[in-house]
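[1] Provided below for reference: sequence and predicted model.
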Amino acid sequence: MSKQTGWQAGLGGASRSSSWRSGLLTRSMAGTRFSAASGRLLFGARRVLIQLGLPNPQPLPPMTDFSKPFASGHHRSTSLALLLSLLLIALLLAFQAQRYRPSPALPADASPSVFSAQRAIDALAVVLGDESPHPTGSAANHAVRDRLVARLTSLGYAPEIQTGRSCDEWGDCAVVENIVARLDGREAGSAVALTAHYDSVGAGPGAADDGIGVATILEIARLLKAGQPQPLHSVLLLITEGEETGLLGARVFVDEHPWAKEVRAAVNLEARGNDGPSFMFETGRHNAWAMALYQGRVARPITNSIYYTAYQLLPNDTDFTVFKAAGWEGYNFALTGNVQHYHTPRDSLANLSRDSLQHHGDNAFSMLLALAEASLPADGTSGAAPAEDAVYVDLFAEHLLAWPAALALPIAAGSALLWVVLVGVQLRHRRLGLRELALATTGSILALLLAALACWILLLVLRSVSAIPPEAASYHWSAHPLPLDIASAALAALALSIVARLLKSRVGLTAWWSASGLLLTLATLASAMLLPGLGFAFQLPLIVLLLVGLLNRRGSDRALVLALVAAALAATSVFVPTIGFLHQSLGPDALCVATALLVWVYLPLLGLIGSAGVWLQRSLLAAALATTVVSAAIAALLPMYSEASPQRLNFEYLLDSDQGAAEWLARPDSGLLPSELASAAVFTPRPTPVFPWSHGQVWHADAPETRLPAPELHLLGSAADNGGLRYEVRLQSPRGASSISLCWPPGSTPTQLVLGGHRLPEPDARTLKALETRRAGWRCISDHALNPDGVSLAFTLPSSAPVEALLFDRSAGLPPAGLKLLMARPETAVRSQDGDVTRLIRRVRIGPP
């Protein structure tokens, strides 16, 4: 390349300079047009305010350029505002902690006209007897059923037992017995239901899940007979069996009981823990009607539409799932505290919170009475009102704010427009530059990413030192969640402090205010379009942020500070309690989501931190860093499990009847075997899965062969059926096991299954996909309440070629030789779900005779 002469270089430089000036002029003109348009919009907004009779904000006079460093006085005032906001946030959190505690339990001698948790506990103690586990179809569950019937009879009811067989979409089946009692209303043909289930899992007595629901129903049954006026609608007390097996009792009632056609709404009672407040976490499909009825009826409302939205996305179900599919409206209440005891022997009367039961009962009784006197909806409508959903949130467990979900998008769009107008005003008066706004927005996003990344690294480190359960564990809750909660909050504060400190001399208060509004606006728009139930978390802080900015008559820095403080307090009031429950409800995997959400809702604090004095910035940064390190160190030093929060560890005696080989299996939830078991057996990792679809680490040891008869499949007949072959067989467990299963390999999926005379619905595409993922294409059918005579099964296979299937039965407990294992299980480990079981397996050839 040839060198330029001096004049050529000068000309080139002049050309570039001219181009730069031209670009600057173009950007200036564009900014002027944008600002003029924003001014016209703001003028229109003021006209609307005048028409509405609201105060007319005065024109904004020129303000200080907040992109420039603050004077010392401004630093002092902003520092004071930041300290005040932190103090107010702390006070709000302390107040919320007190408000979100369950109601104090009332004693047994409380007024007969009110719900008493102690009376309910006394009734439940009689029903549970010796607190043995009582799974579906067991003798222990039959005894619980009989005691329930006796109790309802003594209260003046005529309970009925409804018997029927049902199956879920996974092929889990059982004969169940529901208990139904009725209190007739003044109006015939309409009813509301109060529901719970009385079966437990095989591992525990189910004092909370769902003994708390049973206790609540018994105490409310007494109240309904204790001077209450006759309700408008009949009240059904429905206590189902088989919820733990696949919501089977609820299915049987909805499909077969004649009273089910009268029911329009229900209050369902559940528990996923044995402590904490009673959450109303789910409603019917179109809940605007339900939430309008809910407002003002519950003394301590703890609910919001985030719970409802999140629950729809989780693979969890309760009996209310079946009722909602049948078109019922209503409410689903549950406890979530001490989830570590869920489905274990620790779910006992001794560990059940009386205060939680009181709150549960107060909620259920209030809403049952409200439904019993309400104009009940039919076909998703209430009178002439259209079917619609609501967005709702409780305020300090004192008041409920609710509005139609259809308003979410207009609110979001209006907020976005107002943000554009206000930012346009800042640009017009040159109190904000686009580059500065871009820096503030980038910094805000950086704070979000930094907090989430730091939290992820923290969990990675804690798992590497076995401080918290591995991600693969079914129940990976920490035994000591408090240090993790503190670390999460400290990481959020640390991320905000780092970003504010990095940009302190380049971004002013106005830019931070604008960036906070932008990200809250984007979150509000996204939630309004995708998940309206989440919107209030961002809508309410955003509205506060913008309204204070709109009413900023003098354009002072104090008004902007007030807007940022008010937005942070609004976020604390409506959203931070929900963030706090994420870790408790979903475990450590939700911790990083909670950390990022804390940063998001406290983005307004970036402006206060960035504009505060250097001493305060450094102090916050040091305090957040120290708190993070100390809380993380404490979490790392504490044991992964404790007696109060034990590891789930089940034992199994597995006998392969074909090969005559027996083994002990140990299934520690963490994948790590407690050292105490070394004295009972020599365990090594099992090299192959127990079943072709099995996942997770299983340990095995040699076990003595026990003379137990294998499960049997008797071919009763076969016939050609549309190109395939239809079989009739009988499944039986000669040793009297309570459960039997038959599994077909991939490529031989059966259709038209009929078990014990009950025809199974064909699985939909979603279920088939889930079966493919979880069971590697194997299809199983199980009877979990097996009759000693066995059960008949008919099915059609796609071809007449022989198929080798797996047949196995299961019974509770271990053979006598397993006593050493049970004695060696440490106090920091506990059985869960089905508990310790004995399983016999064999392969059966299914083909033409």
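    Yep, it's here. Since the structure is predicted, the reported quantities are computational estimates derived from the model, not experimental observations.
[2] rest of the way, CA atoms for contacts and neighbours
    Will do.
[3] what ranges do the strands span in the stretch 601-750 of the chain?
    For the stretch 601-750 of the chain, the strands defined by DSSP state E, counting those that start in this stretch cover 647-656, 661-668, 684-685, 699-702, 712-721, 724-732, 739-744.
[4] okay, now the one to match up with it:
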Amino acid sequence: MKIDRHRFSVFDLFLQIRQKISMQKNGSGENPTYLSNSLSRWILVLIFIGAGIALGLLANRLPDRVPDDAPATAFSAQRAMRDVHAIAARPHPTGSPEIEETRRYLMARMTALGLDPQMRTQDAVSARRYTKEIAPAGRMRNIVGVYRGTAPALPAILVMAHYDTAPLSPGAGDDTSGVAAALEIARALRAAGPLRRSVVFLFTDGEEAGLIGASAFFAADPLRHGIGLVLNLEARGDSGKALMFQTSTGNARLIDTYSRTIKSPAADSLMATIYKRMPNDTDLTVALDKGLAGMNFAFVGHQVAYHTALSTPDRLNVASLQHMGDQLLPLVRSFGEADSLDQQNDDSIFTDLFGLFLIVYPPWVGWLLAFIAAGATFSMTGIALVRRRIGWRNMLAGAGGLLAILLGIATLLMLAIRLAALIVRDVSSPYALIGQFDWLLPATLLLGLGTGALLLGTAVRGQPKPVALFLLVAGLAAALLGTFSAIPLALAIVAALLLWAAMGRPQPLAGWFAGAMTLIALLALVMQILLPNGAHMLVWPLLLLAAPLALLLFAPERAARPVGLAILTLPALLIAGLTARSGYDFFLMMGASLPAVATPFLLLTLLALAPLLWSLRRLQTVGMIICALGLGLFIAAAIFARTPTADNPDMVEAFYIADLDKGRGDWVSAKLDRAGWVHRALTQDGGTAKKGSIAPISKEDHWIAPAKTATFNRPQLLLTAGGAGNAYRLTLQAANRNGGRFMRLYLKPSVELRNIRIMDQVAPGTLKAGDWTPVTFHASGADTVRLTMDAAGKGRVEVQMIELVDQWPRGSKVIPLPPHSIAYRRSGNSLIMARTTLAW
């Protein structure tokens, strides 16, 4: 039987065998079953993709909620929800009157649980600096209680959550769910009796303001020296499984305990490794900076509720809270009885297998697997080259073609999201697209797989010109949509060049696949060097695809037999499941605004399916149709995002600025809404809204309308200087006079100011000459806040102070919100401004 090596695929061989059998039976040369078999191949591919999605869904299943009449020693989310309803009845940001009610509730609950709670009041500066701001500071009131163990001298377990919320959010998810879970853990521990180690429960203040409460605790609290392990509870949304997404370094013992203890794990060292390199922080960041061991847990589903008024107890997924407790309570008990909590030198490599159990191995095993996977790939392709079963040009085409597919998928996904963002550009809600997650996920899947199928068909057919032109047009369009971006255009140009160079003629499957696998092997080794705890993302698929590679290179005639087909299809099924599981987690965190994050996972799925897709009839046509469907879903999602709903409301903002020194007031908003509420709010005093600057409060232009002058008390602002020659000490004293939740001071010196202290607490950084630098102090009340700064030589400094009050001026109109609209950011605030200048 003659086989065309340039057009050969596994199923071509299988069909030729079937055809020969049919010819012997029918006595003719016709193949009446070819079309049906072509259809069956498409069905088989869809089955594999569907099975991968099913495995991904399996990994993200949530436990049944445990009822409130469950045994007292068990964690019950239904019981914890009582605390959620009590605490998250309304927003309670740091410095607000509402947070005082939360403190009283927590003190009473902890007392009833026998934790002997103490409230620690402390002026503190955050351990972290954000943007240009000198690290935020404030008067924090942490609440701490201890469930004493039988060996209290041993280092304790710290269970931590923050009880403050974002300004306009009830915070049922972030982080009332964490507080409620901690209280339910304390209740369950008390029901079971003491552990060896004490368990400290810390509810921090000022996390949303910049980790200020955690900074206060780990800097000066008397209990800090007795802590051996920190378990932090967080949320970024109000649904989804509770991910263990961050650990301290040297986590081998922590992961071993987690693996042995948790029945339904949700963790991946790739995610933990990437999170360390992201600009995100939680209270655990402060503990890790102090060298403590720790683990971080959060659920991140339905992010449209994150920091918004949608984060209510009724919307919180009780099963997500149950999953949080199902992990934390067993961990606290296990660590509470552990002989040692010391950190080790090594970080484990780990990932859960579809939520069923955790796969864990040490770094040396990771290196061994990487070398085995890459070595096997290099060896097989090298032998095949020597034996002339494949050509090196075909391998280069495979490597270049796979890279072209990667860049092509990224280009199309960037085009889609930038087009969607353009469609919703005039919508006031910044979460408009995030609320369309259920549309954007399948849209990304369709567009990514469709682009991959289109480009894979180009490798088979060897006609790159029209597809390369298509990518160039897509990249140019993506670059020009909205604000110009050169990134999608650059990706498209490189992808088009690779297509032109690598796919100029039809490619045989074996050589192309070998080249693609060689590229993955090289990338796996690079990833093993740069991100050793995340390299399993490439190493595992490489290992799974080793057998299909060997079959295609050395025994293609056996590929159509049952065992051969199993060798080809089972790895594809497993890889589709693994990539669906990992890709979903990353898409959940970033994909709604950056769908290209799914590109590597889509690429691995396509590579695993390549032997099944190769030379499939109408592959390019089907790819184009799927691309169109995916792009259409992106457009549909953006169109639906333009219409506010109860689950995806319009987010509106209007606030008042009272410039007392200039004797004027203004109504201000960052964006107008289509319902007209913002316009009515801004023009309520008869003014006309125009774009203008509110610097230094914000660098972006805002809509501003003149307002009636309001009666506010001028905040206290006193600036003095002492010294001579090259040594001057500046002292700034400021105080709120209108019950403000916080104050923000903007300083613009003519010379650099060093040695900044806020309420005698050292602040990092300096005040640069000629720049406005903000300094924020939260929960200041009416007490005087003092800053001291040193200057080398004479100079001058301008100061503008903002006192933020959570209400509009008296006499303002009550303007009801339109249906499906909620207040956001600074809406409902008054910013009271005072100025002073000093030369010395």
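    Good, I have the coordinates. On a predicted model such as this, the values are computed, not experimentally measured, just so you know.
[5] that older thread, most neighbours per residue, which of the strands of the stretch 601-750 of structure 1?
    Ranked by mean neighbour count under mean count of other C-alpha atoms under 10 Å, these are led by strand 647-656, which reaches a mean of 24.
[6] how would you label Pro315 of structure 1: helix, strand or coil?
    With DSSP: H, G, I helix; E, B strand; the rest coil as the basis, the three-state label of Pro315 of structure 1 is coil.
[7] if I line the two up, what does it land on in structure 2?
    Taking TM-score structural alignment, Pro315 of structure 1 has Pro279 as its aligned residue in structure 2.
[8] With adjacent residues omitted, what lies nearest to Trp693 of structure 1?
    By the measure of C-alpha to C-alpha, 6 or more residues apart in numbering, the closest residue to Trp693 of structure 1 outside its immediate chain neighbours is Arg775, 4.6 Å from it.
[9] Pretty sure that neighbour sits against Ser694.
    Yes: applying C-alpha atoms under 8 Å, one finds Arg775 of structure 1 in contact with Ser694, separated by 7.5 Å.
[10] Looking at these two, which is more packed in?
    Arg775 (18 against 13; other C-alpha atoms under 10 Å).
[11] where's the more buried one relative to Val844 of structure 1, distance?
    19 Å (C-alpha to C-alpha, to the nearest Å).
[12] Against Pro692 of structure 1, how distant is the residue nearest to Trp693 of structure 1?
    From Arg775 of structure 1 to Pro692 of structure 1 the distance is 8 Å (C-alpha to C-alpha).
[13] got it, and Phe538 of structure 1?
    For Phe538 of structure 1 relative to Pro692 of structure 1 (C-alpha to C-alpha), the value is 47 Å.
[14] neighbour-wise, which of those two wins?
    Phe538 (26 against 12).
[15] In contact with the more buried one, which residues?
    520-521, 523-524, 571, 601 (C-alpha atoms under 8 Å, 6 or more residues apart in numbering).
[16] Can you add neighbour count and give those residues back as JSON lines?
    Supplementary listing: the contacts of Phe538 of structure 1 in JSON lines, determined by neighbours: other C-alpha atoms under 10 Å:
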{"residue": "Leu520", "neighbour count": "27"}
{"residue": "Thr521", "neighbour count": "24"}
{"residue": "Ala523", "neighbour count": "19"}
{"residue": "Thr524", "neighbour count": "28"}
{"residue": "Ala571", "neighbour count": "25"}
{"residue": "Val601", "neighbour count": "24"}
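[17] ok, so of those, who is nearest Ser466 of structure 1?
    Comparing these against Ser466 of structure 1 with C-alpha to C-alpha picks out Val601 as the nearest, at 31.9 Å.
[18] OK, contacts around the closest one?
    520, 537-538, 541, 568, 571.
[19] repeat for Ser138 of structure 1
    738, 785.
[20] can you tell me which residue in structure 2 aligns to it?
    In structure 2, Ser138 of structure 1 lands on Ser96 (TM-score structural alignment).
[21] so how far is Thr165 of structure 2 from its match?
    Counting by C-alpha to C-alpha, the gap from Ser96 of structure 2 to Thr165 of structure 2 is 10 Å.
[22] before we move on, what about Leu602 of structure 2?
    Taking C-alpha to C-alpha, one finds Leu602 of structure 2 at 37 Å from Thr165 of structure 2.
[23] Check the mean deviation of the lengthiest strand in structure 1 from structure 2.
    Identified as the longest strand of structure 1 according to DSSP state E is strand 172-183. Strand 172-183 of structure 1: mean distance to aligned residues in structure 2 after superposition is 1.3 Å, counting by mean C-alpha distance after the TM-score superposition for structure 1.
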